[in-house]
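> Below are the sequence and a predicted model for it; my questions follow.
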Amino acid sequence: MEKARRERNGRPSTLVVRAAPGRKSRAIVRFGPLTLMAAIGRSGRTVVKREGDGATPIAAMRLLHGFRRGERNGHLPTTLSVRRIRPDMLWCDQPTDANYNRLVKAPFKPSHEEMKRNDGLYDICLVLDWNVTSRVRNRGSAIFLHLIRPGYEPTAGCVAVSARDMRRILPFLRKGTIVRVL
């Protein structure tokens, strides 16, 4: 963790996500001296990410900011900007909408994801810069680093880690930290 601490104070640190042997929807995450298990997209990884393909993009993505479920998570030990999730927060995943791959407010008719989920996946949810700062229709939306489902079930394209592991790495993550999916 000393290396991660040094990198936090200087250049952006890197969280490396590699495919785990045996299952295309499992991954191994390396962050400094830590090795963590993770879930990735049900379709594995891809260099040609498309909306709804269930794949995690092979890319180097910067961490932008995050969200937290307030009643389940108090203050989080991170320098990242983390907003408390409200019930009216949604994320637009409709490629033809002007708000594609953006946070929107309910009521909102086009296709979207609820940020305040009942399953707890977004209790801690960090936004990766995949198709966010420079958007292209159908290139994929809502690519996050978030919490895992029991049994490390696949994601729809995100990277997911356990709550314990998220809390271990959060103090070392900051805006600009690179999440590199190989």
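Nice, I can see it. Because the structure is predicted, anything quoted here is derived from the model rather than measured.

> can we go C-alpha only for contacts and neighbour counts from here?
Will do.

> Going along the chain, name the helices of this structure.
All helices of the chain, identified by DSSP state H, fall at 2-9, 163-169.

> For M166, give me its contacts.
With contact taken as C-alpha atoms under 8 Å, 6 or more residues apart in numbering, M166 is in contact with L147.

> Counting neighbours, what do you get for L36?
By other C-alpha atoms under 10 Å, 15 other residues sit near L36.

> let's bring in a second model and compare:
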Amino acid sequence: MTTDSTLSRLVVRRRPGDPARGWLAAGGLVLPCALGRSGVTRDKREGDGATPAGRFAPLQAFFRADAGPRPRTTLPLRAIRPSDGWCDAARDRNYNRPVALPYPASAERMMREDGLYDLVVDLSANRRPILKGRGSAIFLHVARTGVQPTEGCIALEKRALAKLLARIGPRTRIVVVG
């Protein structure tokens, strides 16, 4: 831990016997998490349903202002707007970047009705540099009921994510073990 009580490192490991579920270790806290439906991979491809292995830095956080209070965090933070999207079209010039909706290429809506993006952190996966087809919108976000598998993200129960968000910052590293 750093002196400002921000966690310096989170470690995500898959559970033995269930590649789509894992444990997120944050300091002395260990939280159940959902991983991609295809488990963890070192060779991430768009649409493979896998969570990429590697070391990531949280770039920024987003929240739904209509779904709860503004979360505490030292990350750059912005409320999600109805026009916010994230391009997932591998051949588009804005692939794996935020875009304004409606967008002419395929883009995921950030203001989801299912609550998964009520709190969301951009994990920097395939962001610097962006490689076409190597995965888009890899986030830390709210889990489905029962902490069900994701499309390639890491997901936590909403209360756990809000608590964790208060303890992570720009210097935190998220290590996903393959």
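Looks like it arrived, so ask away. Fair warning: this is a prediction, and the values are worked out from it, not measured in the lab.

> follow-up on the earlier one: indicate which one of the helices of the first structure is closest to T46 of the first structure.
Nearest to T46 of the first structure among the helices of the first structure is helix 163-169 (24.1 Å), distances taken as C-alpha to C-alpha.

> just to revisit the earlier point, in CSV: the helices of the first structure, plus distance to R62 of the first structure.
Shown next, in CSV, are the helices of the first structure (distance: least, C-alpha to C-alpha, whole Å):
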stretch, distance to R62 of the first structure
helix 2-9, 14
helix 163-169, 15
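
> Could you find the closest non-adjacent residue to the counterpart of R21 of the second structure in the first structure?
Aligning on TM-score structural alignment places R21 of the second structure opposite R26 in the first structure. In space, and not counting its chain neighbours, R26 of the first structure is closest to A39: 4.6 Å by C-alpha to C-alpha, 6 or more residues apart in numbering.

> Just give me the match in the second structure for that neighbour.
By TM-score structural alignment, A39 of the first structure lines up with A34.

> gap between that match and R171 of the second structure?
23 Å (C-alpha to C-alpha, to the nearest Å).

> Mind checking which of the two has more residues around it?
For A34 of the second structure versus R171, neighbours defined as other C-alpha under 10 Å are more numerous around A34 (33 against 16).

> Return the residues in contact with the more buried one.
For A34 of the second structure, counting by C-alpha under 8 Å, 6+ apart, the contacting residues are A20, R21, G22, A143, V147, Q148, P149, T150, C153, I154, A155, L156.

> buried residues in the longest strand along the first structure?
Identified as the longest strand of the first structure according to DSSP state E is strand 60-68. Neighbour-count burial for strand 60-68 of the first structure flags A60, M61, R62, L63, L64, H65, G66, F67, R68 (criterion: 16 or more other C-alpha atoms under 10 Å).

> mind checking what the first one lines up with in the second structure?
Under the alignment (TM-score structural alignment), A60 of the first structure pairs with R55 in the second structure.

> Pretty sure its match sits against V175.
Yes: using C-alpha atoms under 8 Å, R55 of the second structure is in contact with V175, at 4.4 Å.
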